[in-house]
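1. Give me a 3D structure for the following:
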Amino acid sequence: MENNIYRLLTQVREKTPLVQNITNFVVMNNTANALLALGASPIMVHAQEEIDEVLGFCNALVINIGTLSQVWADSMLHAAKLANKIGNPWILDPVGAGISSLRNETLKQLLELRPTVIRGNASEIIALQNFNSTGGKGVDSTESSSTALDAGIHINKTYGSIVCISGELDFIISNDEISEIANGHIMMTKVTGLGCTATAITGAFLGLNNDPYQEAVAGIGITSLAGELASNLSKGPGSLQLHLYDSLYNLSKEQISENLKLKRYANPS
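-> Below you'll find the predicted structure:
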């Protein structure tokens, strides 16, 4: 599997997939720089009037509801419908699921459009199951990723979406398989938007438009591993973000094969 992840990373670097991001104000710069460091190409288009023209020449769509408004919600729904129509993969980041009625109603509509991939923290994934607050601290999780496994399996079964749960352990859930990734570092929780970065990077891999489950595993694995490698060079959160971009840019086959902690097992559902 590690060799396959490096193969997919090489393809991203060679093909530079164009990723449309309808994302939040907090992370636009972070995620754009991470995509560039990875080897992909970001475009940040939010206006509904542009979506029909722009999405047609993009390879994947990222929808992140972090700083939601009704205008943006309308653009997100329009873009998701168009992505389905033209066959583009898309990934949903349900930031802050459960904390407001606008957020919940938007997410219900987006889920009905069957995202290719859903990526969130444990509290967000649990909230998607019933749209109630799960005790998350704003947009941060207060749950461990393993406690959200049952919710992730339920969401996968209900909507057919690949579900990625980020945390101390990362889980990627398909209909018949679960991958567990044990990379990353606690310091990553002190840099805003690294979960959103994982979503954007996964979107870049989805832009290869081949096997979405393998691409989701690659996206989550690469982000967590790059964060771990960056933490080894960092004195704190500020330098971690700097080193994260460098780690993404320089990530090698040897680093992946020697450091990626990946397990795979059958989905018990």
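2. use CA for all of it now, contacts and neighbours both
-> Fine.
3. what about stretch 241-260, distance to the chain center?
-> Mean-position distance between stretch 241-260 and its chain equals 18 Å (C-alpha atoms, centre = their mean, to the nearest Å).
4. three-state assignment of residue 180?
-> Secondary structure state of residue 180, per DSSP: H, G, I helix; E, B strand; the rest coil, is strand.
5. For it, give its distance to residue 263.
-> Applying C-alpha to C-alpha, to the nearest Å, one obtains 5 Å for the distance of residue 180 from residue 263.
6. neighbour-wise, which of the two wins?
-> Between residue 180 and residue 263, counted using other C-alpha atoms under 10 Å, the more crowded position is residue 180 (21 against 12).
7. Check whether that one really touches residue 167, as I assumed.
-> No: applying C-alpha atoms under 8 Å as the test, residue 180 and residue 167 come out as separate, 10.7 Å apart.
8. which SSE is residue 221 in?
-> helix 212-231 (DSSP states H and E).
9. Leaving out chain neighbours, which residue sits closest to residue 154?
-> Of all residues not flanking residue 154 in the chain, residue 129 sits nearest, at 7.5 Å (C-alpha to C-alpha, 6 or more residues apart in numbering).
10. What residues does that neighbour make contact with?
-> The contact partners of residue 129, by C-alpha atoms under 8 Å, 6 or more residues apart in numbering, come to 151, 154-155.
11. try it again with 10 Å
-> 97-98, 148, 150-152, 154-155, 158 (C-alpha atoms under 10 Å, 6 or more residues apart in numbering).
12. returning to what we had before: mutual contacts of residue 180 and residue 263, please.
-> What both residue 180 and residue 263 touch, as defined by C-alpha under 10 Å, 6+ apart, is the set residue 171.
13. what helices or strands is the helix or strand following the helix holding residue 221 leaning on?
-> Downstream of helix 212-231, the first helix or strand assigned by DSSP H and E is helix 237-250. Applying 3 or more C-alpha pairs under 10 Å, 6 or more residues apart in numbering; DSSP states H and E, one finds that helix 237-250 contacts helix 28-38, helix 194-206, helix 212-231.
14. Give the next helix or strand downstream of the shortest one.
-> Going back to what we said before, that points to helix 28-38. Going down the chain from helix 28-38, the next helix or strand is strand 41-43, by DSSP H and E.
15. counting contacts, what elements does that next one pack onto?
-> helix 2-15, strand 18-22, helix 28-38, helix 194-206.
16. Dump these to CSV, plus mean neighbour count and distance to residue 58.
-> As requested, the helices and strands packed on strand 41-43 are exported to CSV (neighbours: other C-alpha atoms under 10 Å; distance: least, C-alpha to C-alpha, whole Å):
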stretch, mean neighbour count, distance to residue 58
helix 2-15, 17, 12
strand 18-22, 25, 5
helix 28-38, 20, 14
helix 194-206, 29, 10
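17. One more, so I can put them side by side:
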Amino acid sequence: MTQSIIQAVREQKPLIHNLTNEVVMNFTANGLLAFGGAPIMAKAEQEAKEMATAANGVLINIGTTTLNELSAMKLAGIAANKKGIPVVLDPVGVAATTFRQEAVKHLLHEVQFTAIKGNAGEMAQLVEIPWKTKGVESIGDGNLEEIAVKVAKAYHTTAVVTGETDVIYSEGKIIHNTTGHVWLEKITGAGCLLGAILTACLTTNHALEAKALAAVQFYGLAAEHAASQEYVLGPGSFLPAFIDALSKDLDQLKGVN
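-> Down below sits the predicted model:
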């Protein structure tokens, strides 16, 4: 199922409207291109509705959001809902400040999200479960399944809680994914790029839970493959190898001849 979803993305080359943070724009664009999608970065309020209407999917990432950008995010999300295309929320660092919390509350009130993806601390914040965080990082321990279920039910969405084991809750099903590599935690924007790839997978004609699993499973396998290359000695050499790996087929990542 995962390979058929990846193949569908590569055949359709969905245009993903990324309203994402300034730190990760280049990495997100290159990673999504390698994967098979078509990225567009547009955060101006004046064009957000038009761009979202032209797209096949919309990613809203609050990593460096300003008030003006928040307005654009709302307009893009509403336009995506009207068009019936997937829209994903990545509540980056939502637990860090009151501004981020209020921004996310506003977006959740105005936009129906197809999926919400975040680390445990971010997702726990959305449903008022106590969790230790440090800036945009989650450093606590607890029940990820509980968080995923509560987020999904509270916001009528698919919830993707990332971590050492990713937990997905969609349409009454809990799914676990164990692929990945620790070096994903050592490069900026790994989670943000995953949000774009998740959005691309959601544009395909498959079950929601299968699309969410395909995104996180393939992403983790790409990280494992990149880290296994002889010339990769740390996060710096891992990053370009990871971009390369995102362009490969599932069998190549699994080492199948």
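18. what TM-score comes out when they're superposed?
-> Scored against TM-score structural alignment, normalised by the length of the second structure, the superposed chains reach a TM-score of 0.93; 253 aligned residues with a C-alpha RMSD of 1.7 Å.
19. re the thing from before, shared neighbours, residue 180 and residue 167 of the first structure?
-> By C-alpha under 10 Å, 6+ apart, residue 180 of the first structure and residue 167 have these common neighbours: residue 146.
20. center of the second structure - which residue?
-> When C-alpha atoms, centre = their mean is applied to the second structure, the residue found nearest the centroid is residue 195 (1.4 Å).
21. Now do the alignment partner in the first structure of it against residue 258 of the first structure, distance only.
-> Aligned by TM-score structural alignment, residue 195 of the second structure pairs with residue 199 of the first structure. From residue 199 of the first structure over to residue 258 of the first structure the distance is 24 Å, taken as C-alpha to C-alpha.
22. next one: residue 125 of the first structure
-> Taken as C-alpha to C-alpha, the span from residue 125 of the first structure to residue 258 of the first structure is 31 Å.
23. Neighbour count for these two, which is higher?
-> A count of neighbours by other C-alpha under 10 Å puts residue 125 above the other of residue 125 of the first structure and residue 258, at 33 against 9.
24. quick one on the thing from earlier: tabulate the helices and strands packed on strand 41-43 of the first structure in CSV, adding columns for distance to residue 82 of the first structure.
-> Output for these, formatted as CSV (distance: least, C-alpha to C-alpha, whole Å):
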stretch, distance to residue 82 of the first structure
helix 2-15, 23
strand 18-22, 12
helix 28-38, 22
helix 194-206, 16
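25. Can you tell me which of the ones you listed is nearest to residue 56 of the first structure?
-> The closest of these to residue 56 of the first structure is strand 18-22. By C-alpha to C-alpha, the value is 10.1 Å.
26. Have a look at how far, on average, that closest one is from the second structure.
-> Following superposition, strand 18-22 of the first structure is found to deviate from the second structure by 0.3 Å on average (mean C-alpha distance after the TM-score superposition for the first structure).
27. what are the ranges of the strands in the stretch 1-150 of the second structure?
-> For the stretch 1-150 of the second structure, applying DSSP state E, counting those that start in this stretch gives strands covering 15-19, 38-41, 57-61, 87-90, 115-119, 133-134, 137-138.
28. Just say which of those is most tucked in.
-> Of the strands of the stretch 1-150 of the second structure, the one with the most neighbours on average (mean count of other C-alpha atoms under 10 Å) is strand 57-61, at a mean of 30.
29. Which stretch of the first structure lines up against that one?
-> Counting by TM-score structural alignment, strand 57-61 of the second structure corresponds to 60-64 in the first structure.
30. The matching stretch vs the second structure, average offset?
-> Averaged out, stretch 60-64 of the first structure is 0.3 Å away (mean C-alpha distance after the TM-score superposition for the first structure).
31. just how off-centre is that stretch within its chain?
-> 9 Å.
32. before we move on, what about stretch 227-246 of the second structure?
-> 21 Å.
33. what sits up against it?
-> Contacts for stretch 227-246 of the second structure (C-alpha under 10 Å, 6+ apart): 27-28, 30-36, 180-188, 190, 197, 218-226, 252-253.
34. and if we set it to 6 Å?
-> 31, 34-35, 183, 222-223, 226 (C-alpha atoms under 6 Å, 6 or more residues apart in numbering).
35. How about stretch 28-39 of the first structure?
-> Residues contacting stretch 28-39 of the first structure (C-alpha under 6 Å, 6+ apart): 13, 16, 42, 197, 245, 248-249.
36. residues in the second structure aligned with that stretch?
-> If you align by TM-score structural alignment, stretch 28-39 of the first structure falls on residues 25-36 of the second structure.
37. quick revisit: export the helices and strands packed on helix 237-250 of the first structure to a markdown table and tack on distance to residue 142 of the first structure?
-> A markdown table is the format used below for these (distance: least, C-alpha to C-alpha, whole Å):
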| stretch | distance to residue 142 of the first structure |
| --- | --- |
| helix 28-38 | 24 |
| helix 194-206 | 14 |
| helix 212-231 | 19 |
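38. Tell me which of those sits nearest to residue 60 of the first structure.
-> Across these, closest to residue 60 of the first structure is helix 194-206 (C-alpha to C-alpha), at 6.1 Å.
39. That closest one packs against which elements?
-> In terms of contacts (3 or more C-alpha pairs under 6 Å, 6 or more residues apart in numbering; DSSP states H and E), helix 194-206 of the first structure is packed against helix 212-231.
40. Mean distance between the helix it packs on and the second structure after superposition?
-> Compared with the second structure after fitting, helix 212-231 of the first structure deviates on average by 1.2 Å (mean C-alpha distance after the TM-score superposition for the first structure).
41. Please work out the angle formed by the directions of that helix and helix 2-15.
-> Put simply, helix 212-231 of the first structure runs at 90 degrees to helix 2-15, going by axes from the mean of the first three to the mean of the last three C-alpha atoms, to 10 degrees.
42. whereabouts in the second structure does helix 212-231 of the first structure align?
-> Helix 212-231 of the first structure corresponds to residues 208-227 of the second structure when matched by TM-score structural alignment.
43. sorry, back to before: mind putting the contacts of stretch 28-39 of the first structure into a markdown table with distance to residue 84 of the first structure?
-> Below are the contacts of stretch 28-39 of the first structure laid out as a markdown table (distance: C-alpha to C-alpha, whole Å):
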| residue | distance to residue 84 of the first structure |
| --- | --- |
| 13 | 25 |
| 16 | 22 |
| 42 | 20 |
| 197 | 23 |
| 245 | 31 |
| 248 | 30 |
| 249 | 31 |
